[in-house]
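> show me the folded form of this:
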Amino acid sequence: MRCNNQVIGAMTALVTPFKNGKVDLEKYESLIIRQINQGIDAIVPVGTTGESATLSHDEHKECIEVALSVCKKYNNNGKAIKVLAGAGSNSTSEAIEIARFAQSCGADAILCVTPYYNKPTQEGLYQHYKEVANALEIPLMLYNVPSRTGVNLETKTILRLFNDVENIYGIKEASGSVEKVIELNMEAKDLVIVSGDDVLNYPILCCGGVGTISVTSNLLPNKVSQLIHSYESGNHIESQKLSNELFYINKTLFVESNPIMIKAALYICGLLDLLEYRLPLVPPSKENLKYLEKILEKYEVIK
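Okay, the predicted model is just below:
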């Protein structure tokens, strides 16, 4: 069942385009419009794929404002496009500040990544998320990606947060553990679980997931949205077929640290005017760029 008051379904972890060192807001808007036109349910601005760790607070807030403005103007066949705003930080007070700003602008929900670098204990993670969620009136989605943050949000802590904090409604699970998804679904049927790993989108759906926050959908929003919506409508064969079709690009986009490869793919396909990152991220190696070009030959990218 689709939940009207929760942000679920086919969602895109949007890249942040740069031009001469600054955020290219005009290009950012066009990328969002393309996502909407190709069937995406929700936009996720300034998550980790959006290079949020190297954006200033003003840039972070500006990207949220633009995403909300565009999504209010456009819709997908009469259906409103939701915004799940990225508001994670390794400082609880900073996460609260950005999350409250997103709420004040009209965000539908907040995506909050586990604090990185300082490696809090499970009790620290619990207190962090409780503080952020209690500072808000809108829903909050946990985001577990231990390979990037250096800390794993354990199943017991996730369940504790879900049971104790009313507006924590779900988790973006990117630990790579399908077993964890199964256990979470068994222990908390009402917990919204979405895939944070494109290769596992279909398996996570099969284990009780209700969507994805996808990197690949920056490039192929039509295919990723079809994968999710086919499964939702009961056409699991079609969904699995699309999953298999996307397997090679899903793998290739992570041969270097995200979002290095997805930005390169967008540039190769003419969806970004410049291949520009914020240091310490740099363009992919010549070998990986060549391999990406070869893989992209398998796919039709609709502009």
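
> C-alpha only now, for contacts and for neighbours.
OK.

> gap between Val215 and Ile98?
Separation of Val215 from Ile98 (Cα to Cα, to the nearest Å) stands at 22 Å.

> in terms of neighbours, single out the busier of the two.
Neighbour totals were compared for Val215 and Ile98, and Val215 leads with 28 against 23 (other Cα atoms under 10 Å).

> show me where this protein has helices.
25-37, 57-73, 92-105, 122-134, 146-149, 155-164, 178-187, 201-206, 221-232, 236-252, 260-268, 286-296 (DSSP state H).

> any chance of these in a markdown table, with distance to Lys19 too?
Output for the helices of the chain, formatted as a markdown table (distance: least, Cα to Cα, whole Å):
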| stretch | distance to Lys19 |
| --- | --- |
| helix 25-37 | 9 |
| helix 57-73 | 13 |
| helix 92-105 | 24 |
| helix 122-134 | 33 |
| helix 146-149 | 26 |
| helix 155-164 | 39 |
| helix 178-187 | 39 |
| helix 201-206 | 32 |
| helix 221-232 | 23 |
| helix 236-252 | 25 |
| helix 260-268 | 13 |
| helix 286-296 | 21 |
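
> which stretch among these comes nearest Cys3?
When these are compared by Cα to Cα, helix 221-232 sits nearest Cys3, at 12.1 Å.

> here is the second sequence; please produce its structure so I can put it next to the first one:
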Amino acid sequence: MPCGRKRCKTFGPEDIRGSIVAIVTPFRDGAVDEEGFRELVRWHLKEKTHGLVVVGTTGESATLTKEEKARLFEIALEEAKGKVPVILGTGTNNTAASIELTRMAKEMGADAVLMVTPYYNKPTQEGLYRHYEAVAREVNIPIILYNVPGRTSVSLAPETVARLAKIKNIVGIKEATGCMRQATEIMRLTGNRFRILSGDDFTAFSLMALGGHGVISVAANVVPREMSRFMEACLKGQWDKARKMHFKLYPLFKAMFLETNPVPAKTALSLMGRIASPEVRLPLAPMSEANVEKLRTVLAEYKLVES
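As a prediction, this is how the structure comes out:
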């Protein structure tokens, strides 16, 4: 078990808050760059990121093997050493496979798992409920739902989220619809126990103002300390300060989606010298030269690269 989790601090759902990076998975020549990933985790700890999501959408979970996922989980847990919550991505479009990955995450010592709605299958709301119920029944670990219909073609209805919130170890949701009506309904129906996390940097300020608990962030890959300070201001109710930070960071939020995530984030990290290569796995493709120049211009404005 990495880090000897009994000897390390463990975190409860109440500790899942603030700026949680959806960390990228660096590659070199087609393979996971383990040392590059280790260095990224160390950097985030130094920059005061509040938590790590490993092998999420931004970590290219769809094209990683089970063995690669296990190794990334292991490295993150080794490096975090109980300093911040480590949330492992275990969602798939196959309930049995999701149970298997979630069980592995629990055995390795994860603080929680993040489970995306099953993609491609297009389950009904009842199918979505039964999927999550099955995993929660089989593995006693805190589960965070992940609702991102732009990626999966299905969306968890607020009423379904409220049903799932009654299951003890389903503790929160990464809400990435970008819809404040949806977020409001979920908050109204689930109450204070349930952790509500923004799944979009664009909506983090608004969701926090509604009473959310944090953001699972793409931009934190590039500006971890700034995102940490932004979320801390929100958590402390320093709304004037937080609003200014939101507008300051907004151009960078947009730049992270010039093309499909995580292509811009990995390109930015490569330009910054934080990873050796911007490499992504097919069917993702390298960023177009035109968009690389747009991205470089934004990064230079934040003094992250030379102008």
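
> and the helices of structure 1: which comes nearest Pro115 of structure 1?
Using Cα to Cα, the helices of structure 1 put helix 146-149 closest to Pro115 of structure 1, at 6.7 Å.

> so that closest one matches what in structure 2?
Aligned by TM-score structural alignment, helix 146-149 of structure 1 falls on residues 149-152 of structure 2.

> give me the distance from the matching stretch to the chain's centre.
Using Cα atoms, centre = their mean, to the nearest Å, the mean C-alpha position of stretch 149-152 of structure 2 is found 15 Å from that of the whole chain.

> next: stretch 108-123 of structure 2.
Centroid separation for stretch 108-123 of structure 2 versus its chain: 12 Å, with Cα atoms, centre = their mean.

> which bit of structure 1 covers it?
Stretch 108-123 of structure 2 maps onto residues 105-120 of structure 1, going by TM-score structural alignment.

> mind checking the end-to-end distance for that stretch?
30 Å.

> and it, what's buried?
The neighbour-count check on stretch 105-120 of structure 1 (16 or more other Cα atoms under 10 Å) flags Gly106, Ala107, Asp108, Ala109, Ile110, Leu111, Cys112, Val113, Thr114, Pro115, Tyr116, Pro120 as buried.

> quick one: which of the residues you listed is nearest Pro139 of structure 1?
Taking Cα to Cα as the measure, Ala109 is the one of those closest to Pro139 of structure 1, at 4.9 Å.

> could you find the counterpart of Lys303 of structure 2 in structure 1?
Match for Lys303 of structure 2 (TM-score structural alignment): Glu300.

> run a quick neighbour tally on that match.
Neighbourhood size, Glu300 of structure 1 [other Cα under 10 Å]: 11.

> Ile170 of structure 2 matches what in structure 1?
Ile170 of structure 2 maps onto Ile168 in structure 1, by TM-score structural alignment.

> I'd guessed its match sits against Phe162; true?
Yes - between Ile168 of structure 1 and Phe162 there is a contact at 5.7 Å, judged by Cα atoms under 8 Å.

> for Met104 of structure 2, list the residues it contacts.
Taking Cα atoms under 8 Å, 6 or more residues apart in numbering, we find Met104 of structure 2 in contact with Ala70.

> Val192 of structure 1 too?
Ile8, Tyr169, Gly170, Ile171, Gly209, Val210.
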